[in-house]
Every structure is written in C-alpha cells, then in structure tokens.
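In: sharing a sequence plus its predicted fold:
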Amino acid sequence: MQTLDTEHTLSCCILRRMNKPLKGIDVFLNWLTPSQHGSATSYLIASGLIVAALLGRLAIAPSESGMPFLTFFPAVMLAAILGGAGSGLFAMLVCVVLANYMFIPPFNSLSLTFNAHVFWTNIVFCAEEMTVILVVEAMHRQHSRFITTNHLLEKIKESEQILQNSAAVLRESEERFHVMTSNVPGIVFQCHRDANEDRLRFTYVSNGAEPLLGINAMAIQMDENEFIGRIADKHSCAFHDSMTRSQANLSLWNWEGAILTAEGQMKWINLRATPRRYGENICMWDGVAINITDSKTNEEELLRSQHMLRDLSAHLENVREEERKHIAREIHDELGQVLTALRMDVSLARLSFGESNPQLMERLQSMTQLVDRTIDSARHITSSLRPGALDLGIVAALEWLAEDFTGYAHIPCELVMNNGDITLSEFSATAVFRIIQESLTNIARHAAATQVEIIVTRTDDHLCFDIRDNGKGFDLYSVANHKSFGLIGIRERVAILEGDLAINSKLGRGTSVRVCVPVA
C-alpha cells in the first residue's frame, strides 16, 4: 500500500511538472476547442473563412489560371480547427461547389458531363481535406482528454490537500482526546450491551485503568470480566441492577461500589454513564469511573464520628437526667423534710405563744406564709427537674404534663390515647417526655393557639406521638435557616432514639409535630 501511494504521488508530481509549460498553450487551445463555441457560431466562422478564401483566390490568380482549390484548402482546415468536424465538412462541400462553379471550365456553371480529370481533382481535394478534418478532430479529442485529465489532476490535488488537512485535524483531535482522557482521575470508557444478551462489552477504555486498577486498558476491552469480575460480591448485584434500569429507561447509569485491584487492594469507585440507543436492541454508554476511595474513607470516618458524638450526647443526656433525678430527690427528701419540720415548729410556736403576744403572732403568721411559698417553690423546682409522674410511666407523665400546661399557659390541652401497649424504657420515656415538653413550651411562647392535642398511637414496631395546635404556624424554610435550639434539641433526642421526626406547619393553619420511636 505504501509503494502504491508513493507511485501515485510521483505520477502526480510528474504530470504537474509537465503541465506547467503547457498552461499558456492550454489557454489558446481552450479558445480553439469547438466546445467553446455554439454550433451556429461554428458554421458562421466556416462561412467567413469560405468567403475569405474565395476573395483570396480571386485576388491571387484569375479563374482561368487553374489551381481551383488554391485557397480553399487552408479555409477548410481552419474551419475544422475552429468549428470542428461538422464545420469542416460543411466548408469542404461548399468549397468543392464554388471551385467547380467558378474555377473549373465551363466557368460560372455546373456541368453534369462526366470529366475524369475534374472528378479525380475533386476526389483528391476531398480526400486531403477529410484527412485534415480527421487529424484535427483527433487533435480536438486528444485536447479534450488532456483538459479532462488536467481537471482531474486539479481535483485530485484539491482532494489530497483536503485529506491531508482532515488527517491533520483528526490526528490533533485524537491526541487532544487521549491527553484529556489520560488526565481524567479515573477511567473514561464506552461500552454496549445487547438486549438479548447479558454480556457487557467495552469498546473503549482509557489509560486511566492502569493507575486505578493496575490493569491494561486493552485487557478490559478484550475481556470485560477483567473489570466486572473484580467487583465486590456484595456490590455486584447493585451494579447489574443499575445497569439494567439504565438500559430499560435510558436513564443515567449511576453506581458506586468496591472493586478489587490487580494488587489485591480494595478501592471504591463511582461510575456514571449516559445511555443512548445504537440500533434496535443495543444500548451504548459513554461514561467515566472515578476513584472515590479517599472520600468514601472520609465519609465512613465522619459517620463514625457522628455515631460517637451521638453516643456521647446520649450519655450526657442520660447523666443529666440522672443528675436531675438525684437533685430532685435531694430537694424532695432533704429540703422538703426540713421545710416541713420548720413549718410545724412555726405552727407550734404560734399556738403556744401567739395568743399572749399579738406582735409575735403576726410575725409567726408571716413566717408560716414564707415557709409555704418556699415549699411550693421546692415542689415546682422538683417537678421541673424531674416530674415524679415519670416514675409511674410515660402515660402518667403525659397526663401530668397536659394538666400542668393547661394550668400555667391557660390553653386547653387534650391527651388522646389510642388502644395498644404504651410502654417505653425509662431512657426512651424520659426523652419522649422532654420532646413533648419542649414542643408545648414552643406553643406557649410562639403559637398563639387556643387548642392543643397530644395524640398517642401504636403500630407494630413504633410508638408515635402527635402534638398539634391551631395557632398561627410558621415558615419551615425560614426557621431552618435560623438557629432554633429548641428544634435542634428535639431533632437530637429523636436521633438518639433512632426515631423519625416530621414537622408540618403553614402560616395561619397551625403546626403538627410527629415523633415515632421504635419499640420492641
């Protein structure tokens, strides 16, 4: 093939070199070519040449001098050259008639009597002119072929230049594409799959396969199992399911999973590819597989940190509740007993000495009221730290909470208990109680509600608490953009319980907070 191309190039060079000195002649011959003139123009040229030849013949010698075809011969030849074979034949016939009429006796007449000399003179003239006409026609055809060949050479030259330019552009595009795919931090690939087959075939794999998997790109193109066979078993099913969905719906193929490299190292990759139809049954993907091992490791570390923080938060919350319980019991047992004894002593002193001393009676009465207020404050502090009703279970605690809320907020609060076992562990009951307590506090501060409901429902594996009000509501988006420590505390407690939280609210249509916690 290379030899043929070399010979073709040399032939083109030789023809182009031969063509250079002939370009001037070619321009002249182009003007002489009969195809450059119309048929009527050719016959007009022939007529003009005949008239010129006749006038020339009359000017050179009289009609009786012989040589009847003296000037007609070049006229016919020029007519053939300028007008072609048809024009030459026309000029030859007219010249024969004119020569016989004007220059062959009897003059100025056409004799029908056979004359051998005249006959052979005409035959010789016609034979010579026919020879000239044929030669000129052959030259015309040769020149036409020459023009055609020259035109083809020019076209070939232009085509060669276009092909060279296209090849250069293609090489540049290929080099640019290979540089781009080589610099992508992963594998750029193209693959296809027939709807009637389960086999995935790779038609292109970039050189990024070597640093990512330690496998040559050509090896993956030859055997797709060099890639698919290295996917971790626990992620293989997800890989094929995502591929099947993408092929069926022509949706983006998005998969991430672990894959084993040639060195035995496990790496995480994210594969994204865009599908397109190729024929009736073939789906083709163009995509990229990126190494996400570092980000996956960081994600796992972050999740571990979050779990540790959540465990720490749960531990701190548990410690805080235990401390509240301890302080509440200390206040109830120690301070409560002391205040009760003090009140009894004040009452005894009032009975013993108050009647004899009115001024002392007044002071003792004031002391009794002060001790009563202190006892009420101690009870309120004890209830705030940890309601005693929590020791009786979540139901008793919620009944106390609803009654207490109605008392201090002056908003009716109804507790609705559906059928089912409503039992929680001490830790879960305390967390749920704090969640509902915080919700009621928010209602009292911000909702401007006139009615509140606490609805408790039980499913097979969840216990759900709905806190609803008919207040003014709020914009969830605006609240999400502000630091609301009450909502943050609710979300954190729900997360500790591994439950679900849903908050629905619209301006002017109230608010609903739903908390579902798992139960055994």
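Out: Nice, I can see it.

In: from here on, just use CA atoms for contacts and neighbour counts.
Out: Noted.

In: in this protein, spot the strand with the most residues.
Out: Secondary structure of the chain per DSSP state E: the longest strand is strand 266-278.

In: can you give me the buried ones in it?
Out: For strand 266-278, a neighbour-count test (16 or more other C-alpha atoms under 10 Å) marks 266-276 as buried.

In: and it, what other elements does it pack with?
Out: Under the contact criterion of 3 or more C-alpha pairs under 8 Å, 6 or more residues apart in numbering; DSSP states H and E, strand 266-278 touches strand 253-260, strand 282-291, helix 293-330.

In: okay, angle between the helix or strand hosting S352 and helix 293-330 too, please.
Out: If you go by DSSP states H and E, S352 is part of helix 336-353. Here helix 336-353 runs at an angle of 20 degrees relative to helix 293-330 (axes from the mean of the first three to the mean of the last three C-alpha atoms, to 10 degrees).

In: helix or strand right after helix 336-353?
Out: With DSSP H and E, the next secondary element past helix 336-353 is helix 358-385.

In: now do that following helix: distance to the chain's middle.
Out: The chain centre lies 75 Å from the centre of helix 358-385; the measure is C-alpha atoms, centre = their mean, to the nearest Å.

In: buried set for it?
Out: So helix 358-385, judged by 16+ other C-alpha under 10 Å, has buried residues 361, 364-365, 367-368, 371, 375, 378-379, 381-383, 385.

In: ok, now stretch 278-287?
Out: For stretch 278-287, burial by neighbour count (16+ other C-alpha under 10 Å) applies to 283-287.

In: what about that stretch, how long is it end to end?
Out: With C-alpha to C-alpha, to the nearest Å as the measure, stretch 278-287 spans 16 Å from end to end.

In: hmm, who's touching it?
Out: If you take C-alpha atoms under 8 Å, 6 or more residues apart in numbering as the criterion, stretch 278-287 is touched by 188-196, 247, 271-277.

In: could you rerun that using 6 Å?
Out: Residues outside stretch 278-287 that contact it (C-alpha atoms under 6 Å, 6 or more residues apart in numbering) are 189-195, 272-277.

In: let's bring in a second model and compare:
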Amino acid sequence: MRPFALPRVRSLNLHAKLMLALAVLVAVVAGTSAYFLIEHQREQKFSELEERAARISDLFSRSLALPLWNVDRGAISAQLAALAPNPEVVRFTVTAVGYGVVAEVKGARRADPAHDVVRVRAIEYQPPGDAPREKLGEVRVELSTALATQAMRDARGAILATIAAVVATLYAATLVLLNGMVRSPINRLEEMVDRIAAGNLDVRCAVESDDELGRLAARVNAMADRLRESTARLYESEQKYRSIVENALEGIFRLHRNGWLEEANPAMARLLGYDSARTLVAAGTREPDKRPFTRQQVEGLFERLDGSGEIAELELPLARADGTVIWVQLSARGVADSRGAIVRLDGFFADVTARRQALDHLRRHRDELQAEVAERKRTEQELRASREELRELSWHLEVIREEERKRIALEVHDELGQLLTALKIDISLLQMRLAGNPEAQGKTDAMRELIERTMWMVRNVANHLRPAALNFGLVSALEWLAQDFNARYYIQCTVVTHGDEPVLEDARATAIFRIAQESLTNVARHARASHVVLTLRSGEGFIDLEIRDDGCGFDRDAVSARQRGSYGLLGMAERARLIGGALTITSSTSTGTVVALRIPLPDDVQAPVG
C-alpha cells in the first residue's frame, strides 16, 4: 500500500497555492510568536521561583541566628514549619557548625531533585559590642519546579488552541474573500483566454474593477484586439505571399538536405515540364531519379550554403520531365534548425537557356571581334608608324625645302643680282657714250628702268623664298613680315616683344616665321581686319607667339569642312607639332581671332624675361 502523499505544489491552482502560502505563513508567524511567548513565560516563572527561594533563604538566615545560638530546636522547627505548607517547598534543612543537622522540614510534594531550585545561606550571629560576627551554621532551601512546569504546559495548550482558532477563522475568511474577489474573476479571465487561444478573437473579458485583475482583463482585451489585427494582417500578408508565389514567373522552391523537394510553385512546375507543383513534388518523392536536382548538385548547393550562408546567381543545368536540359540561374538562402545546422534551403531560379545560348553566340562573336580588333590594332600600329615616318619625312622635306629656298634665294640674290648690277653699270656706260643720240638715250633709259624693276623683283622673290631678315634673328624677321604686310595689304600690323630674343636653330626659327606668315595671309584673305598685333614673349623654357586681329572671326569647324584637304590651319598645326610646340586658335565675331603658339625651349637655350 502506497503511503499518503501530498500533491505537488506545482500541480495546484493559483487559489490553492495562495491558501497554502497563507496557511504556512500564518502558521510560521503564529508558531514563532507562541514559541517566544511561552519561552518568555517559562523564563519568567523560573526567575520568580529562584527569587522566592533566595528570599526564603535570606529570611531564615536572619531569623534563625538567635535560636541556633541557643540551640533551640523547637523554635527552629516552628519557623521552618510555618512555610512548609507551600506547595512549591520540597525541603528546609538547618545545620549547625559542629552538630550537623539541627532541624529538617519536608513539603507535601516531592519532585525530581534534578529540576529543584536550591539555595544555601550561612547563619551568622552578631554578639553585643564590637565582637565579630560568628557563623553558627547553614540553612538549605529546596523548591520544586513542577508547578511552574505544569502551568507552562497549560498555558502552551491554551495559546496553541487560540492560534489554531485564529488560523482557522482567518483561513475561512480568506477563502471566502479569495473565492469572491480573486478566484471567480480569474476563472472568468482564464475562460476568456482559452477561448481567445482557441481562435475566437471576438470575445472580450469583463472589466469589473480597477485593481490588478481589472487592468489584466483590460490588457487581455487589448492583446486580443492587437492579435486580431495582427492575424488579419498576417492573413493578408499570407494571401499576398501566396499570390506572389503562385503567380511568379520564376521558379520558387524549398529543398531538403536529403534532396527531396518539399515545396514548389506552379512556375517551377511549368519550367520543368510538369502539370502542377503537386505533381512535381510527388514525382520526386516516389522516384528519386525524377528529382529536379541531382545528388551532386544538392551536395554542391549545401556546401556553398555551409560556407557563405547564401547562393547568388548560380547557373546550373536542370533536367525537365521529358529529359531535355535547361539552364537556370539560381539564388538561395539556408534555413537552419534549432541547433543552427542548415537542413534546407529556400530558393528561386529563372530559365536562362536562351540567354546562355545568346551569350555563347556573343562569346563566339566576341572572339571573332577580338581577333579583328587585334588585327586592326596591328594595322593601326603600322599606320601610326607609317604616319610618324611620313611626318618625319614631311619635316625632312620641309627642312630640305627651306634649305632649297635659302639656296635659291641666295643664288638669285647674289648671282642674278650681280648680273643685273653689272648690266646696269654697262647701260650707264652706254648712256655716257650715246649722249648725243636722243633716240638711243631714250632706249637706254627704258632699259635702265627695266633692269631696276627686274632687280626689285629679284629682291622681292628672294625675300619671299627666304627673308634675309631671318639671318638677323626671329624678331627682325617678324618686323620685316609686319612691314611687308602693311605695304602689301594696307592693314596696320604691330610687333610687340617681351623678354630677350632667344637664339634658335634655323629650322625652328623658320617654322615660327612660316606660322606667322600663314596667319597674316589668312587675316588678309578672310578677316577683314583693320589692325593686327604680333606678340613674341620669351620666358624661362618657352616662347609664346600670339597673332591677334580685330576682324570678323570664323567658325573653325565650318572652315575645316569647307577646305578639307587644303594646307591652311592643318599646315600650321603640323609645323607647330614638328617643332614640339602647341597651336591653339580661338575666334569670335565680336573680338576677332587669336592664334597662339607655345614652343618649349631646349635646356641649352635660355630666354630670360625682360
């Protein structure tokens, strides 16, 4: 037979727990209070008994001194017998020095000597005069604690009975109050919460008070309202999610780590050639070889998830129901269990077979295009090398041409000029001999004038082939060019210089002069200007040449398109490039045209700023 066992506290309801806690609390408080009260009474009783024994012994020690001095046994016994009827008295004993027990009186009751209260006092006699006190004997008082113990037992019983009655009354009153104020509202609240938990979100708890239970009921109602709203939103979100999943064009699925497909949407079934998502999932469940992902693909996918936690735009082949293969681009995230291990993945994919075929086609075209580009680059490099060779050849021809012009100019100036000078001298001598012949004199004058005109033309041709002023420096050549421009086109041309004139090699100085000459020619032909300023500025490491006019300006792009193939501006830019310079041209209808040339100087040529 199993012994009786109290029910586990955890299985009790709240009401029982409160009552049990109250009973334990009251019992502990009452028991502790009763214990301390009884102990206090007990100590008080024993203290009173000891004080009584001390007073009796003191009384006998003073009252028995004279009878004991006279050895009056009757008087001693009479005094002892006067207090002997006291129920607490066990025994009174008087002994004399040298005689032993003189008198002894016993009480009506005899208790255990171990619990008696014993007091012994000396009996002394004070003789008349100044004689010292003399000890005659001792008195022994023994009192029993039995009555005090019995009184304490009776008091303990009364106190415990009173406490039991109070606890019972308090328990009953508390039980009634808890039933009406706590248990019933809690039961109603519990019933409402159970109905809410069962799915009935329209029920509401009655708020009957403003205490904690009332506030709890109000909070439960608020919780039910929010739960109903959250449920409605959740249902709406679920419908949206389901609609998105069902109507998505991409295949959406959930794949278990063992390879079987847990969920799929209709788009995935269509992409893989199945009638419905249920058919797709069931086919893989019945026949493992019908699963869309092979074992190797599943292992590879979960290895990627274990490493990075997600898969982004992975392309892989999948087998359709009819055995054909399509290429898909897959993205997925891992789903972990309670221990943190990835056991399944949620993913989606799109059919990229056409794109992959297009990419393959593009790759082939890219390879062909790369080959063509490589061939074109090689051709361009050859053309660039040829162009550099042509530019070098052009510069070489330009140098040769300038040298040839210089040589022809020198020959024309020196040889033909000398011949014409000699011819002029001969004509002068001939005129002196024909002084008397007017007709012959007129002929010689005409011949002399013709020779002078020819000499002027020779000097002009020589200067245009190569100005003699170049032999005296760039500044002199520019000043001659300005003077010739003024005389030829009646347009004011001014030369302004800044800094010292650098010493340049003949080819570079000639190129600068030709650029200035071509700029002035363009001004004369097209600008309709009234004033031109040539500014030569030399600094540390560079030379700047600026030709500025106040003409009508021009559209450089239009001029380049209209005069394609002409020397013009292209020739100026090419001359500047060949000598390592940079040519810029700016033009507007309001300010005219500015041709600016900057040429870096070699390290061995210095042009300090003036």
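Out: In hand now; what should we look at? This is a predicted model, so every value here is computed, not measured.

In: with both chains overlaid, what TM-score comes out?
Out: Taking TM-score structural alignment, normalised by the length of the first structure as the basis, the two superposed chains have a TM-score of 0.48; 268 aligned residues with a C-alpha RMSD of 2.9 Å.

In: want to try JSON lines for the contacts of stretch 278-287 of the first structure, with distance to M180 of the first structure as columns?
Out: Shown next, in JSON lines, are those (distance: C-alpha to C-alpha, whole Å):
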{"residue": "F189", "distance to M180 of the first structure": "13"}
{"residue": "Q190", "distance to M180 of the first structure": "15"}
{"residue": "C191", "distance to M180 of the first structure": "19"}
{"residue": "H192", "distance to M180 of the first structure": "22"}
{"residue": "R193", "distance to M180 of the first structure": "26"}
{"residue": "D194", "distance to M180 of the first structure": "29"}
{"residue": "A195", "distance to M180 of the first structure": "31"}
{"residue": "R272", "distance to M180 of the first structure": "17"}
{"residue": "A273", "distance to M180 of the first structure": "17"}
{"residue": "T274", "distance to M180 of the first structure": "18"}
{"residue": "P275", "distance to M180 of the first structure": "21"}
{"residue": "R276", "distance to M180 of the first structure": "22"}
{"residue": "R277", "distance to M180 of the first structure": "25"}
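
In: nearest approach to A59 of the first structure belongs to which of the helices and strands packed on strand 266-278 of the first structure?
Out: Across those, A59 of the first structure has its closest neighbour in strand 282-291 (89.6 Å, C-alpha to C-alpha).

In: got the residue ranges for the strands in the first structure?
Out: 186-194, 200-205, 253-260, 266-278, 282-291, 413-417, 452-458, 462-469, 500-505, 511-518.

In: of all these, which one comes closest to L398 of the first structure?
Out: Closest of the strands of the first structure to L398 of the first structure is strand 413-417, at 7.6 Å (criterion: C-alpha to C-alpha).

In: which strands and helices sit next to the closest one?
Out: strand 452-458 (3 or more C-alpha pairs under 6 Å, 6 or more residues apart in numbering; DSSP states H and E).

In: what's the strand it packs on packed up against?
Out: Right, strand 452-458 of the first structure is packed against strand 413-417, strand 462-469 by 3+ C-alpha pairs under 6 Å, 6+ apart.

In: quick one on the thing from earlier: going by distance to M77 of the first structure, which of the buried residues of strand 266-278 of the first structure wins?
Out: Closest to M77 of the first structure, out of all of the buried residues of strand 266-278 of the first structure and judged by C-alpha to C-alpha, is R276, at 71.4 Å.

In: list the contacts for that closest one?
Out: Counting by C-alpha under 6 Å, 6+ apart, the residues that R276 of the first structure touches are 283-284.

In: that one and C191 of the first structure, how far apart?
Out: 11 Å.

In: same deal with L348 of the first structure?
Out: Going from L348 of the first structure to C191 of the first structure by C-alpha to C-alpha gives 98 Å.

In: likewise Q161 of the first structure?
Out: Using C-alpha to C-alpha, Q161 of the first structure is found at 35 Å from C191 of the first structure.

In: which one of those two is surrounded by more residues?
Out: C191 (19 against 12; other C-alpha atoms under 10 Å).

In: give me the distance between the more buried one and S182 of the first structure.
Out: Distance from C191 of the first structure to S182 of the first structure, by C-alpha to C-alpha: 18 Å.

In: how about R434 of the first structure?
Out: Separation of R434 of the first structure from S182 of the first structure (C-alpha to C-alpha): 58 Å.

In: I'd assumed Y35 of the second structure was in a strand, is it?
Out: No - under DSSP: H, G, I helix; E, B strand; the rest coil, Y35 of the second structure falls outside any strand and is assigned helix.

In: how many neighbours does it have?
Out: Y35 of the second structure: 15 neighbours (other C-alpha under 10 Å).

In: how far away is it from Q41 of the second structure?
Out: Taking C-alpha to C-alpha, one finds Y35 of the second structure at 10 Å from Q41 of the second structure.

In: same check, this time on A27 of the second structure
Out: From A27 of the second structure over to Q41 of the second structure the distance is 21 Å, taken as C-alpha to C-alpha.

In: now do T32 of the second structure
Out: 14 Å.

In: more crowded one of those two?
Out: Counted by other C-alpha under 10 Å, T32 of the second structure and Q41 do not tie: Q41 has more neighbours, with 17 against 12.

In: helix or strand: which one has the more buried one?
Out: Using DSSP H and E, Q41 of the second structure falls within helix 14-63.

In: how far does that helix sit from its chain's centre?
Out: 73 Å.

In: what residues of the helix or strand following it count as buried?
Out: Per DSSP H and E, the first helix or strand lying C-terminal to helix 14-63 of the second structure is helix 65-70. By 16+ other C-alpha under 10 Å, the buried positions in helix 65-70 of the second structure come out as 65-69.

In: neighbours of A576 of the second structure, how many?
Out: Neighbours around A576 of the second structure, by other C-alpha under 10 Å: 21.

In: state the distance from it to T586 of the second structure.
Out: With C-alpha to C-alpha as the criterion, A576 of the second structure and T586 of the second structure are 16 Å apart.

In: what does L49 of the second structure give?
Out: From L49 of the second structure to T586 of the second structure the distance is 136 Å (C-alpha to C-alpha).

In: one more: E403 of the second structure?
Out: 32 Å.

In: try E452 of the second structure
Out: For E452 of the second structure, the distance to T586 of the second structure equals 44 Å [C-alpha to C-alpha].

In: same check, this time on P67 of the second structure
Out: If you go by C-alpha to C-alpha, the gap between P67 of the second structure and T586 of the second structure works out to 159 Å.

In: could you pull out the buried residues of stretch 2-15 of the first structure?
Out: Per 16+ other C-alpha under 10 Å, stretch 2-15 of the first structure contains these buried residues: C12.

In: helix or strand: which one has E104 of the second structure?
Out: strand 100-106.
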